[in-house]
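*Asks:* Here's a sequence, model it:
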Amino acid sequence: MQGISHPVARRYARALFEEARARGQAEAIDADVAVLHESFTTSRELARVFESPVIPREKKKKIIETLFAGRLQPLTVRFLELLVEKERESLLPAVVAAYRALQDEEQGIIEAQVRTAFPLDEAGAQPLVAKLERLTGKKIRLRLQQDPSLIGGVVVRVGDTVYDGSVRQQLTALRERLRRSVTLGNGSNQS
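*Replies:* Take a look at the predicted model:
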């Protein structure tokens, strides 16, 4: 699956995003994209169908009609058919991801990837969300991941910035300070 950084996927996503807003259908198309995201997330087989160059375009269009006509807005169905016609259907998961990134940008939402040594429930995450929102000035959506190798604490990535408050990092820093002080101590004794 292509990432949201794929330039062609971003262009298609932006085209759908702008057309939805120009037609006053932003909410409806946003909801359609959520349905597509859910469909591709829950059905790896569906994603494989659209990624496959062996499956004929007409069959892919028929799948779109069967699965999505009546469920999605006509603009969204036509957009899916256009991707198939232009032989860009393999980019569909990336287009969906890029569209969702545009939605987040419009709404001032950024995603924070949070790794913790132990499971973090919603109540435990709220103070972290509040602090990150104060720090960034944006709404935060957390993506939680458990990582026992951290020993304790938390590592947060927001965009390109990493906040590492893990016990593992603190131990590494302490080890480095000790190593430097031993090296400096040994160096001063040899003078």
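*Asks:* CA atoms for contacts and neighbours, from now on please.
*Replies:* Fine.
*Asks:* show me what contacts residue 72?
*Replies:* Residues in contact with residue 72 (CA atoms under 8 Å, 6 or more residues apart in numbering) are 29, 32.
*Asks:* Which stretches in this structure count as helices?
*Replies:* According to DSSP state H, the chain carries its helices in the segments 7-22, 26-42, 44-51, 57-68, 74-85, 92-107, 122-136, 167-189.
*Asks:* Mind putting the ones you listed into a markdown table with distance to residue 155?
*Replies:* Formatted as a markdown table, these follow (distance: least, CA to CA, whole Å):
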| stretch | distance to residue 155 |
| --- | --- |
| helix 7-22 | 29 |
| helix 26-42 | 26 |
| helix 44-51 | 30 |
| helix 57-68 | 40 |
| helix 74-85 | 38 |
| helix 92-107 | 22 |
| helix 122-136 | 11 |
| helix 167-189 | 9 |
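*Asks:* For the comparison step, fold the sequence that follows:
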Amino acid sequence: MNGSSREALAAARERLDALTDSTSVDAATLAGELAAVTALLDREVSLRRVLTDPAQTGEAKADLAGRLLGGQVGGETADLVSGMVRSRWSQSRDLVDALEELAITAELTGAQKSGALDDVEDEVFRFGRIVTSSTELRAALTDRAATASAKTELLRSLLGGRANPVTERLVVRLVTQPRGRSLEAGLESLSRLAAARRDRVVAVVTSAVPLSDRQKQRLGDALAKLYGRRMHLNLDVDPEVLGGISVRVGDELINGTVADRLDGASRRMAG
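*Replies:* So this is what the prediction gives:
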């Protein structure tokens, strides 16, 4: 997002935090309503353009949003959306992206309050690994010919009773409303936002065998010192790495696996 959209999103995040700090606001309900508004504005291009038109006054846009949403969503959601359309957005799509982020954040805040945020983080990561390892499952979840209800039913058969309800809702929304993203990109975004709730960075750690608690603690401390922020370790076991570990933080890869060193030696010998 460019400057004005970034400022608008920052203000919206503050308003959301103020709402979810209140014990009278149900975070899951707020998230569901924000997700519904996201889906509406994602479909209705002309409407979101009107709501982000810089030629219209903020009050006029807020009044329109209030009339559209009145009776359809709760007062907290309507007020939050009205405040967002009063702001200036660089592109109309930025408003929809921001609404989607707030819906996810509201879900994660609810999980954090109930002490389930760690579980949600881990379940999103594990689900991503399952999707990566199963071409059939990925094809079923990304099939454009399949209905949203069919995909929802499939996900609930996989996650229902096995994952936290927040995880299930987030994954169902991601799969049924991809908004042009790949499934992998959407899951990665969920992981980043979950980590941000604790001001942590996500490190994907791949090793040949499971790490001990002591090894995980030492690795987490070392990475936190290196990056200057707390780290959340998503752990993956892959026997093909042979030994050592690889760590991916965002786009940066720290590779210390035996397989990588052998591959490097082979390339040097071939050269």
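*Asks:* Please work out which of the helices of the first structure is packed deepest.
*Replies:* Among the helices of the first structure, helix 92-107 has the highest mean neighbour count (mean count of other CA atoms under 10 Å), at a mean of 20.
*Asks:* picking that back up, to residue 1 of the first structure, which of the helices of the first structure lies closest?
*Replies:* Proximity to residue 1 of the first structure (CA to CA) singles out helix 92-107 among the helices of the first structure, at 6.7 Å.
*Asks:* Give the other helices and strands that that closest one contacts.
*Replies:* In terms of contacts (3 or more CA pairs under 8 Å, 6 or more residues apart in numbering; DSSP states H and E), helix 92-107 of the first structure is packed against helix 7-22, helix 26-42.
*Asks:* what about 10 Å?
*Replies:* Packing contacts for helix 92-107 of the first structure, counted by 3 or more CA pairs under 10 Å, 6 or more residues apart in numbering; DSSP states H and E, involve helix 7-22, helix 26-42, helix 44-51, helix 74-85, strand 109-116, strand 139-146.
*Asks:* Please tabulate those in CSV, including the columns distance to residue 57 of the first structure.
*Replies:* Shown next, in CSV, are those (distance: least, CA to CA, whole Å):
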stretch, distance to residue 57 of the first structure
helix 7-22, 18
helix 26-42, 18
helix 44-51, 9
helix 74-85, 6
strand 109-116, 35
strand 139-146, 36
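*Asks:* for these, which one sits closest to residue 176 of the first structure?
*Replies:* Set against residue 176 of the first structure and scored by CA to CA, these come closest in strand 109-116, at 22.9 Å.
*Asks:* on that earlier part again, nearest to residue 156 of the first structure, out of the helices of the first structure?
*Replies:* Shortest distance between residue 156 of the first structure and the helices of the first structure, using CA to CA, is found for helix 122-136: 9.3 Å.
*Asks:* hmm, back to that, can you tell which of the helices and strands packed on helix 92-107 of the first structure is closest to residue 181 of the first structure?
*Replies:* Here strand 109-116 is closest among these (CA to CA), at 30.5 Å.
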